[in-house]
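Asker: sequence unknown, structure follows:
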């Protein structure tokens, strides 16, 4: 009887030992999902300085600027993160330049409009107009998300009108519109060489741009011939004479 009990005890111990081995062989946390370190390492965070353009899709390039009235008529071709000179004029001491920002989108017009012909090139960026003297740039004007069209990618010139006390430079990035030409105006003081933007004042209203069809210096005044179209009121067809007020950095209409 003692031998039988001893055998039972040995068998029971062996069974318990096997059960213990089976439990210890079960992997820890077997019901949890595995974590893949390699998959996490392949994720590349977007950086503004990255050379990979995040706007690329199977359908082409998508603009990162807000949608405009021309957006549906533009097909984007390239994106550049290198600033480019888009307009330039030489001064006696330095230059005035229009320079693109960190991102410039270039494309072409796929349908004609009042702003351009089909195939015209499109340019959009956060542009700055600067006065450059040596290695120093003085920002004269900022044009955020500015979009314009030109037949080619040639560097744009500034038009120049000279007065006794200052030289006036006009930049017209958009080569045509449905209501005349629109220019940004800058002055170079002949006495001290100071360079600055000029506002246009007509009555109580001031503007950073000058709307014109033709213009020139007549007897020390800037004479502007306004654009005339169908339905233009007669009072708006007359030439406008502006006096240059350097102290207040304005052209003031008579």
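Answerer: Noted; the coordinates are in hand. Quick caveat, the model's predicted, so the values are computed rather than measured. Numbering: from 1, shown residues only.
Asker: contacts, neighbours, all on C-alpha from now
Answerer: Noted.
Asker: residue 165 against residue 193, yeah?
Answerer: No. The pair residue 165 and residue 193 does not pass the contact test of C-alpha atoms under 8 Å, sitting 10.5 Å apart.
Asker: and the strands in the stretch 1-150 of the chain, which stretches?
Answerer: All strands of the stretch 1-150 of the chain, identified by DSSP state E, counting those that start in this stretch, fall at 56-57, 60-61, 74-80, 85-91, 94-99, 104-109, 121-133, 136-150.
Asker: ok, and here's another one to check against it:
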């Protein structure tokens, strides 16, 4: 497995991996599989690479979590300021592996396909940590800005065993990989439940607060 790239030490931040792969299609405009992509008019692709590169990481009490590119990755920049980012922000798109490293054991806990990162820096981003009695929850937010709020993936690390796992969100019969929460209110642990505030509309619209309980059997956050 190539996932250990750039993660030899948790003592210091992982620096951007220099690409040793053959880059192709320099200067190509961004083309999404979805013709209605909101990125098409604000992003320019500068190159593609296949060298595994860490895009996010955090130390945990049982090792570390990190996100590494898998296969061809598009690298570009934002050309037009918008709710998606500022001019010059770094853009990455591709397939990514979310990796848990625990006692030298490296395990892929989730694959994220056609994921987009937009960030003001080319350095690996961190995760947002929320502590519960039995586990720590880590939120991965690939894009640092948006019109209504942040979209985040959740991953849990069991405090006793060190097991890491992806956590989906269930609301009625709908199961989603991510949650969206308003910019001024980070999800929080209140009485061992995850409380998430979502803005219904852009700007100063009404907010909706949802409380999730963790189901140990399904490893899901389930809305009450």
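Answerer: Looks like it arrived, so ask away. Since the model is a prediction, treat every value here as computed from it, not as a measurement.
Asker: what's the TM-score here?
Answerer: Laid over one another, the chains give 0.80 as their TM-score (TM-score structural alignment, normalised by the length of the second structure), with 200 aligned residues with a C-alpha RMSD of 2.4 Å.
Asker: same list, the strands of the stretch 1-150 of the first structure, but as a markdown table with distance to residue 182 of the first structure please.
Answerer: As requested, the strands of the stretch 1-150 of the first structure are exported to a markdown table (distance: least, C-alpha to C-alpha, whole Å):
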| stretch | distance to residue 182 of the first structure |
| --- | --- |
| strand 56-57 | 33 |
| strand 60-61 | 29 |
| strand 74-80 | 21 |
| strand 85-91 | 15 |
| strand 94-99 | 16 |
| strand 104-109 | 20 |
| strand 121-133 | 15 |
| strand 136-150 | 11 |
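Asker: format those as TSV; extra columns: mean neighbour count.
Answerer: Output for the strands of the stretch 1-150 of the first structure, formatted as TSV (neighbours: other C-alpha atoms under 10 Å):
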stretch	mean neighbour count
strand 56-57	10
strand 60-61	15
strand 74-80	17
strand 85-91	17
strand 94-99	21
strand 104-109	21
strand 121-133	21
strand 136-150	16
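Asker: and of those, who's closest to residue 157 of the first structure?
Answerer: Closest approach to residue 157 of the first structure among the strands of the stretch 1-150 of the first structure (C-alpha to C-alpha): strand 85-91, 5.7 Å.
Asker: where in the second structure does that closest one fall?
Answerer: The alignment of strand 85-91 of the first structure onto the second structure (TM-score structural alignment) spans residues 54-60.
Asker: distance from that stretch to the first structure after superposition?
Answerer: Once fitted to the first structure, stretch 54-60 of the second structure is off its aligned match by 0.8 Å on average (mean C-alpha distance after the TM-score superposition for the first structure).
Asker: any idea which of the strands of the stretch 1-150 of the first structure gets closest to residue 215 of the first structure?
Answerer: Closest approach to residue 215 of the first structure among these (C-alpha to C-alpha): strand 85-91, 18.9 Å.
Asker: give me the helices and strands touching that closest one, please.
Answerer: strand 94-99 (3 or more C-alpha pairs under 8 Å, 6 or more residues apart in numbering; DSSP states H and E).
Asker: what's in contact with stretch 237-254 of the first structure?
Answerer: Here stretch 237-254 of the first structure makes contact (C-alpha atoms under 8 Å, 6 or more residues apart in numbering) with 189, 196-203, 220-228.
Asker: for the stretch 151-254 of the first structure, what spans make up the strands?
Answerer: 159-162, 166-171, 181-189, 195-197, 199-202, 205-207, 209-212, 214-218, 221-225, 240-245, 250-253.
Asker: distance of the residue lying closest to residue 107 of the first structure once chain neighbours are set aside relative to residue 82 of the first structure?
Answerer: Spatially, and ignoring its direct neighbours in sequence, residue 107 of the first structure is nearest to residue 76 (3.9 Å; C-alpha to C-alpha, 6 or more residues apart in numbering). Residue 76 of the first structure is 17 Å from residue 82 of the first structure, where distance means C-alpha to C-alpha, to the nearest Å.
Asker: again, but for residue 5 of the first structure
Answerer: Distance from residue 5 of the first structure to residue 82 of the first structure, by C-alpha to C-alpha: 91 Å.
Asker: what of residue 151 of the first structure?
Answerer: 22 Å.
Asker: out of these two, which sits in the more crowded spot?
Answerer: Between residue 151 of the first structure and residue 82, residue 151 has the larger neighbour count (other C-alpha atoms under 10 Å), namely 15 against 10.
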